[in-house]
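Participant: Predicted model and sequence below, questions to follow.
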Amino acid sequence: MHNLKLVLTIALVALSGCSPPSSEGRGIEPPLSWAILPDGSKIAVGPLLPEGTAGSQPVVRCWPQAQGFECLAINGEKFRDVRRFRASELPVRLWEEASPAGYECQITDYMGIGYKETIHGTSGQLQEHMSSNGFGTIEGSWSKKYVEDYWRANGIQPKTLWMNCLALTRIVAPNSNATIGTTDVSPSLLDKGS
């Protein structure tokens, strides 16, 4: 049991060094092609990276809102970066910035299901919270109030928004990135417990 905890600790710490792949060295990625889902939301699947396997392609899903779209993007395989953001138009490219100011959720199913949530300012990562079922019961996500209060207190203008990282982890971790395009994932799931 002690060895399992050690391995899970190392895996979650490894999340700290993971960030979405940049387009540098790969050329400019092609524009996203969008499809409409039965609920009216739109989904786009990015290209498979050379080291990736089926199901690890980046996926973006956007729900129409009164003023544009609310979007959820996921990228990666064993360590998946997830961002929630608002856009006036459907995005044409993935991952415009490595770690924009705001909130990010990273999901893993490596050696147990776990997640890491972070708050970023314009100068980089400011706060971090990690949890894994390898340590016993998986802890709950930061509350929306906690994250928004932190942004306000520190003058952060977020580009990426809070989500219930734990609720999303339970659905996505045992499956593929494409899971965000199912009825299991919705804005109400992302806001669960806010």
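Facilitator: Ah, there it is.
Participant: going forward, measure contacts between C-alpha atoms and count neighbours the same way
Facilitator: Will do.
Participant: and the helix ranked longest in the chain, how far from the chain's centre?
Facilitator: As assigned by DSSP state H, the longest helix anywhere in the chain is helix 2-16. How far helix 2-16 lies from its chain's middle: 20 Å, per C-alpha atoms, centre = their mean, to the nearest Å.
Participant: The helix or strand just after that helix packs against which elements?
Facilitator: As assigned by DSSP states H and E, the chain's next helix or strand after helix 2-16 is strand 35-36. Applying 3 or more C-alpha pairs under 8 Å, 6 or more residues apart in numbering; DSSP states H and E, we find strand 35-36 packed against strand 42-45.
Participant: right, and the helix or strand after the strand it packs on?
Facilitator: Proceeding N to C from strand 42-45, the next assigned helix or strand is strand 59-65, under DSSP H and E.
Participant: what's next to that following strand, contact-wise?
Facilitator: With C-alpha atoms under 8 Å, 6 or more residues apart in numbering as the test, strand 59-65 has contacts from 40-46, 69-75, 90, 177-178, 180-181.
Participant: Derive a PyMOL selection command for the buried subset of those residues.
Facilitator: Of those, the buried ones can be selected in PyMOL as follows, counting by 16 or more other C-alpha atoms under 10 Å:
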select buried, resi 41+42+43+44+45+46+69+70+71+72+73+74+75+90+177+178+180+181
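Participant: I'd like the distance between the residue lying closest to Ser132 once chain neighbours are set aside and Cys105.
Facilitator: In space, and not counting its chain neighbours, Ser132 is closest to Gly114: 3.9 Å by C-alpha to C-alpha, 6 or more residues apart in numbering. Distance, Gly114 to Cys105, by C-alpha to C-alpha, to the nearest Å: 11 Å.
Participant: mind checking which helix or strand the residue most central in space within the chain is in?
Facilitator: Central residue of the chain (C-alpha atoms, centre = their mean): Val82, 0.9 Å from the mean position. Element membership for Val82 (DSSP H and E) is strand 79-87.
Participant: Below is an additional structure, to be compared with the one above:
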Amino acid sequence: MISNLSPPIFFSLLLTCCAAGDAPVAPLAWKELADGSKVATAPYDRANESGGTVRCWPISGMFDCLSVFEGTWREAIRKRYTALPAQIGSQLDRAVAGSGYRCSLEADGGGYQEEIRNENSAKLIGHVYTDISGNEPNWSRDYVEAYMRDNALAAITLYFDCAYVQDALRNGSMATLGTTSIAFDKLAGNASR
């Protein structure tokens, strides 16, 4: 089962400061929510064209995290990954790369794209959804897990119900990630919407 995978070894790289020549990144301020999850937000920085929100749920001694961050053209990119408690805390997961599932909001705000990438972050398969009304079914957890298994891909970034997250954020804002509008079981594809 994909949610029982060990954390990515390279995740500790996120706790280092930054690339050569970059300014230090201020640590995230985490807020604990009533369900035991934690949420942190990095305000949008025009100079670096980045910012976003990450929420982490405690699951079996680890954290299962969903990040939503904005980049060039204010595109929202979403990733889900696991981490040890000591590994969350300093930055958004912008550097989490490698094989797995991703979802991004198209720059014009009219749709979103699901994709699966290999260990070099090269896109292997993708689908663009232009109908954000929910009439076009998105990929299921079973489909993503089978594709990854059949193509011998290790999951660094995990499946989540992109349409569910997209709908919650579209009807709210980035701050919606830190509310009861996002339930872990629905996010992970364990429960119906």
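Facilitator: Received, thanks. What you see is a predicted model; the values in this text were computed from it and never measured.
Participant: my guess is the residue nearest to Ser132 of the first structure meets His129, correct?
Facilitator: No - assessed by C-alpha atoms under 8 Å, Gly114 of the first structure is found out of contact with His129, at 10.9 Å.
Participant: who has more neighbours, these two?
Facilitator: Gly114 (27 against 14; other C-alpha atoms under 10 Å).
Participant: show me what contacts the more buried one?
Facilitator: Listed by C-alpha under 8 Å, 6+ apart, the contact set of Gly114 of the first structure reads Leu12, Ile107, Thr108, Met130, Ser131, Ser132, Asn133, Gly134, Ile138, Thr169.
Participant: 6 Å instead?
Facilitator: Thr108, Ser131, Ser132 (C-alpha atoms under 6 Å, 6 or more residues apart in numbering).
Participant: for Ser186 of the first structure, same thing?
Facilitator: If you count contacts by C-alpha under 6 Å, 6+ apart, then Ser186 of the first structure has nothing around it.
Participant: Show me what it aligns to in the second structure.
Facilitator: Residue pairing (TM-score structural alignment): Ser186 of the first structure is matched to Ala183 of the second structure.
Participant: which helices and strands does the host helix or strand of Gln127 of the first structure pack with?
Facilitator: Gln127 of the first structure is part of strand 124-132 when elements are defined by DSSP H and E. Where contact means 3 or more C-alpha pairs under 6 Å, 6 or more residues apart in numbering; DSSP states H and E, strand 124-132 of the first structure is packed against strand 114-121.
Participant: Give me the distance from the strand it packs on to the chain's centre.
Facilitator: Here strand 114-121 of the first structure is found 9 Å from its chain centre; the criterion is C-alpha atoms, centre = their mean.
Participant: repeat for stretch 74-85 of the second structure
Facilitator: Here the centre of stretch 74-85 of the second structure is set off from its chain's centre by 3 Å, with C-alpha atoms, centre = their mean.
Participant: Buried residues of that stretch, list them for me.
Facilitator: Buried residues in stretch 74-85 of the second structure, defined by neighbour count with 16+ other C-alpha under 10 Å: Arg74, Glu75, Ala76, Ile77, Arg78, Lys79, Arg80, Tyr81, Thr82, Ala83, Leu84.
Participant: Tell me the spacing between the counterpart of the second one in the first structure and Leu37 of the first structure.
Facilitator: In the first structure, the residue equivalent to Glu75 of the second structure is Phe79, according to TM-score structural alignment. Between Phe79 of the first structure and Leu37 of the first structure the distance is 26 Å, computed by C-alpha to C-alpha.
Participant: Please apply the same query to Ala14 of the first structure.
Facilitator: 35 Å.
Participant: Mind checking which of those two has more residues around it?
Facilitator: Comparing Ala14 of the first structure with Leu37 by other C-alpha under 10 Å, the one with more neighbours is Leu37, at 15 against 11.
Participant: Translate that one into the numbering of the second structure.
Facilitator: In the second structure, Leu37 of the first structure lands on Leu33 (TM-score structural alignment).
Participant: Skipping its backbone neighbours, what lies nearest its match in space?
Facilitator: Val39 is the one closest to Leu33 of the second structure (C-alpha to C-alpha, 6+ apart), at 7.4 Å.
Participant: I figured the one you found hits Trp30, correct?
Facilitator: Yes - look at Val39 of the second structure against Trp30 with C-alpha atoms under 6 Å: they come within range, at 5.5 Å.
Participant: Give me the distance between the residue of the second structure most remote from its centre and Ala42 of the second structure.
Facilitator: Relative to the centre of the second structure, the most outlying C-alpha is that of Gly21, 26.6 Å out, by C-alpha atoms, centre = their mean. In this view, Gly21 of the second structure and Ala42 of the second structure are 20 Å apart by C-alpha to C-alpha.
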